[in-house]
Structures are given as structure tokens and as C-alpha cells.
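*Asks:* pasting the sequence and the predicted model now:
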Amino acid sequence: MFDDFMTRATLAGVGVACAAAPLGCFVVWRRMAYFGDATAHAAMLGVALSLALQMSIFTGAVAIALLMAITVTLLSGRGYAMDTLLGVLAHSALAFGLVAVSFLSGVRIDLMAYLFGDILSVSRTDLLVIWGGAAIVVALIAWRWSALLTSTLNEELAYASGINPKREQLILTLALAVTVAVAIKVVGVLLIAAMLIIPAAAARGFARTPEVMAATAALIGAISAIAGLRAAYLFDTPAGPSIVCVAAVIFAVVSVVGRKERMGP
């Protein structure tokens, strides 16, 4: 079964959807879309460092994503708006990463694969990393689900309940770093934020509880991965962008249907 590249690609896409879905819900609820995008952009520097130091892409991407998140936390509130800090750090890290990659001699790199993903070349080892990372993210979110929801709803309520919102923010940051690292191979640095946000935003339109929204987002992400890969195979289009396009179409359909229902007959 695993000798079929399409089977491996499908399993990889579903794995990323499972990791991104619950985390994407918190990104939407907390309005952290720009933070997710910034973390993904910064991961490109992690890719360059991984190649230079001959270590796994996963390790380098997680390290840089966490470093950027910690840097933002330390610098926030010191005269710079959060979106300004994220913009500076994200685009600087992406630029330095691309420049660093160009200096690597003796290393053959497909830059487009890192920017837009190369899901069709996923190996058995990549599958282990993707599903291992997805398991870590899901377990982390499930473990802290109640505390994360409370701190997202109201920080004062969280403090009153004995919950430290800063700690929950750190847990989300860690989960985001792991998700970005496992998703690079599937959709690439530039499209990771889309897989975090679009399925969650689509699920928000008709989910009645946070748990249902997370499960629905995972389902939408998985459908997007499977249908996007099928479309890429049939029409010879890039696989990563095709997956995101399907997710965007689902979001558009859900939005239109939801609007008609609210307007009534």
C-alpha cells in the first residue's frame, strides 16, 4: 500500500488536516491568523539551518518557529504593535532563509517544494514524522482543551479559575510550531496558514460547540486534502495549492449557504 505515492500523499494530507484542525480553531477564535502566517514564514530559516547543519527539517523548523514566538513575546509591549513585530520578524526570517539557502554549496534544493509543498514526494519516513507530529499536537490540545477554551474566552475568568493564560499561550505556540514543521512537506511555507485558518473558518459557520467545530474542521481539512490531490492528478496542477483551493471553495459554499439561511425565505 505504501508503495503507491498517491496513497502516501493522501495519508500525509489527512495527517496535516488532523494536526491543523483543532489548532486552527484556536487561531480563529483568538484572531491569531497573522501569528500563524508569521510562524510559517519564519520556518524557512529553519529549513536553511537544517540543510546547513545536516539535521532533520522538522527539528530546524520547530526550533526557529519557537524562537520567533519567544522573541515576539519578549518584544511585545515595548513600543511596537504586535502586527508590526510579526511583520518584521516573519518577512525578515523568510528573506534570511532564502538568502541562506542560496549560499549552501553541494546541496541540491528544490526551493519551490519548500515554498509550496511537495506532497507527492512524501516518503514513509515523512509519514512517520507527519503523523507523529499530528499525534503530539492533538494530544497536547486535548490535554489542555478546557484550560485553553477558558483562557481564550476570558483571561480574567482564567485567572479566577487558577489558569495561567500565558502558559496556555505557550502551549498553543508549541503546537503551532510542530504543525508548521510537519506541514512544510505537504503545502509549503507559504500555504501553511491557509490550512490552519480556512477549514476552521468554514467549520465555524455551522458548528454549535467548540468540540464540533474542531471535528468539523478536521473533516473539511481531510476532504480538502483528498479532493485537492485528486484534482491535481486529473488536471496536472500543483498539489499543495490545489488542496488549499478546494478548502477555499468549501469555505465559499458554506458562507453562501449560511448567509441564505440567516436571511430566510
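*Replies:* Thanks, I have it.
*Asks:* rest of the way, CA atoms for contacts and neighbours
*Replies:* Fine.
*Asks:* count of residues packed around R124?
*Replies:* By other C-alpha atoms under 10 Å, 14 other residues sit near R124.
*Asks:* pretty sure it contacts F2?
*Replies:* Yes: contact between R124 and F2 holds when scored by C-alpha atoms under 8 Å: they sit 7.3 Å apart.
*Asks:* joint contacts of these two?
*Replies:* R8 (C-alpha atoms under 8 Å, 6 or more residues apart in numbering).
*Asks:* quick one, helices of this protein?
*Replies:* Applying DSSP state H to the chain gives helices spanning 5-29, 33-53, 57-75, 82-103, 111-116, 124-143, 145-153, 155-160, 165-187, 192-204, 210-235, 239-263.
*Asks:* point out the most buried one among those.
*Replies:* With neighbours defined as mean count of other C-alpha atoms under 10 Å, those peak in mean count at helix 192-204, which reaches a mean of 26.
*Asks:* touching that one from outside, list them.
*Replies:* Against helix 192-204 from outside (C-alpha under 8 Å, 6+ apart): 17, 20-25, 27-28, 33, 36-37, 40, 180, 183-184, 213-214, 216-218, 220-221, 244, 247-248, 250-252, 254-255.
*Asks:* please list all residues in contact with the closest residue to S242 other than its chain neighbours.
*Replies:* Closest residue to S242 apart from its sequence neighbours, by C-alpha to C-alpha, 6 or more residues apart in numbering: G228 at 4.8 Å. Contact analysis of G228 by C-alpha under 8 Å, 6+ apart lists 239-240, 242-246.
*Asks:* this is the other structure I want to compare:
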Amino acid sequence: MLDDFLIRAALAGVGLSIAVGPLGSFVVWRRMAYFGDATAHAAILGVALALIFSAPVTLGTLVVAAAMALAVSWLSTRGHAMDATLGVLSHSALALGLVAISFVPGVRVDLSAFLFGDILAVTWADLAVIWGGAGLVAALIAWRWSRLLTATLSRDLAAASGINADREGLILTLSLAVVVAVALKVVGALLIAAMLIIPAAAARGPARAPETMAVLAALIGAFASLAGLAASYQFDTPAGPSIVVAASAIYLVSALFSRLLPS
């Protein structure tokens, strides 16, 4: 029989995959990898502020991640060089968060749990937050799917179809903030972007339609979560990084077969 904490961890990984599959596909299509990284790094600052003001960590993470995502989106419309801007904001938020945590009085914080995740410590209450947030994001993307896809393909095509591309981009931005908030305990701030990008990148080769890629990315994320947990249990390795390593292995296999199979 599986231990109770392993069941909760497996459910957390599968629940998160429901959101990171379709959302990660848009991150790959829109080349938003660094954008996701900056939002995830800001989560540590959210943790620090939540501890300072005695607020729920998930709420603090969500607020700061959303603020970072909105700030980056605003700057991108003002003609800033985004690679440099994202680099500055990402690392500044991470460093500021780490420094701020050290000033929280009377609180001992395991930073590794926030940086690399602590999926084995997920509680049933955490599961409710993870599944609720992931389900909300997945439902929102499903509802806006055709509009999001059109805005991703071409802003001109979106305008001709009566679709506000900026509004659809804002929906993705806020969805990313929600995923960062609920994923913090599963894989940590440093690995959230990896779980957004790697399953979607692995699904890109074999997929022949956008919908197929989104579903396949979710399945790959779920399988990587289960495989990573199994490896962590067997070899006593960190669970969060083990999940990302499993996803990376799936990506390598997918890339190899995509090269071997005729197009």
C-alpha cells in the first residue's frame, strides 16, 4: 500500500499538470519562457511579504506574481528591450525576496522548500488549492481557447476577427500568476518555468494540432510527476527536481523520435 503522503503528492502533481499542459503550450508558442521565469522568481518575494504581514503564503505569492506579470506586460508595450528587462526584474525579485525573508522576526523558513518545492509535504488543504487553481486555469483556457489561439497566431488576424489581442494576453498573464502560486509547493520557484516549458516542448514534436499538443503536454506533465515521485522514493532524491528530470527525459525521447520519424 502506498503511504498517504505519496498519494497526496501524486494527486498534487497530476492536478498541476491539468493547468501546465495547455498554459505551457501557449508559453511555448508565444516564446514566453523567460516571462514565466520572471513571474516564478517573484513568488519568493510574495512568500516574504506573506510572512511579514502574517498572510497566507499562496495569497502573497499570487498577488506578487500577478503584479510582476502585469508589470512585464506593461513594459513590453512600451518598447523596452525585454530580454534585459526580464533579466533585471527576475533576479531582482528573487534576491529581494531572499533578503526580505531573513528579516522576518521569529520565523524559521526552509528556503529549499520554496526554491525547489516540497511536494511530499502537501496537505489535503494544499490539494484543494492546487486542484482549484489548476482547474480554474484549465477551464478559463478551454473557454477562451479559440480567441487565445487566434491572438497567438496573429494580432492582425485577431483584430480582423474582432478579438482584443491585449485582453487575451492579459488572461494568459493572470493564468500564469495563478499557476505559479499553486505550483510553488510542488516544484518550487526555480523549477516552475521548467514544468511549464518542458512538457509542452516534448508534446510539440508528435502533436499535429494545437489541441493535441495541449492535451499531450498535460499527460506528459502528469506522467513526469508520477515517474519523478517514484524515482525520488526509490533513490531518495529531491522530489521536485526529480519530476523535472523525468520531464526532461521524456523531452529527449520525444525529440529523438521526432527526428527519426518521417515528417
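*Replies:* Great, that's in hand. Just so you know, these numbers come straight off a predicted model, no measurement behind them.
*Asks:* follow-up on the earlier one: which one of the contacts of G228 of structure 1 is nearest V72 of structure 1?
*Replies:* Minimum distance to V72 of structure 1 across these is 27.8 Å, recorded for V244 (C-alpha to C-alpha).
*Asks:* surely the closest one and S224 touch.
*Replies:* Yes: between V244 of structure 1 and S224 there is a contact under C-alpha under 8 Å: 7.1 Å.
*Asks:* please enumerate the shared neighbours of those two.
*Replies:* Counting by C-alpha under 8 Å, 6+ apart, no residue touches both V244 of structure 1 and S224.
*Asks:* L127 of structure 1 and G228 of structure 1, how far apart?
*Replies:* Per C-alpha to C-alpha, to the nearest Å, L127 of structure 1 is found 18 Å from G228 of structure 1.
*Asks:* one more: T209 of structure 1?
*Replies:* Applying C-alpha to C-alpha to T209 of structure 1 and G228 of structure 1 gives a distance of 28 Å.
*Asks:* for T173 of structure 1, same thing?
*Replies:* T173 of structure 1 is 28 Å from G228 of structure 1, by C-alpha to C-alpha.
*Asks:* same thing with T7 of structure 1?
*Replies:* Taken as C-alpha to C-alpha, the span from T7 of structure 1 to G228 of structure 1 is 13 Å.
*Asks:* how far does stretch 63-71 of structure 1 sit from its chain's centre?
*Replies:* Put simply, stretch 63-71 of structure 1 sits 15 Å off its chain's centre (C-alpha atoms, centre = their mean, to the nearest Å).
*Asks:* how far apart are that stretch and its match in structure 2?
*Replies:* Compared with structure 2 after fitting, stretch 63-71 of structure 1 has a mean deviation of 1.2 Å; criterion: mean C-alpha distance after the TM-score superposition for structure 1.
*Asks:* quick one: residues in contact with that stretch.
*Replies:* With C-alpha under 8 Å, 6+ apart, stretch 63-71 of structure 1 has contacts from 39-40, 42-43, 45-46, 89, 173-174, 177, 180.
*Asks:* again, but for stretch 247-260 of structure 1
*Replies:* In contact with stretch 247-260 of structure 1 (C-alpha under 8 Å, 6+ apart) are residues 195, 198-199, 201-202, 205-206, 220-221, 224.
*Asks:* what's it aligned against in structure 2?
*Replies:* Aligned using TM-score structural alignment, stretch 247-260 of structure 1 spans residues 247-260 in structure 2.
*Asks:* so how much does that stretch differ from structure 1 once superposed?
*Replies:* Looks like 0.5 Å for stretch 247-260 of structure 2 (mean C-alpha distance after the TM-score superposition for structure 1).
*Asks:* then stretch 173-181 of structure 2?
*Replies:* Mean deviation for stretch 173-181 of structure 2: 0.4 Å (mean C-alpha distance after the TM-score superposition for structure 1).
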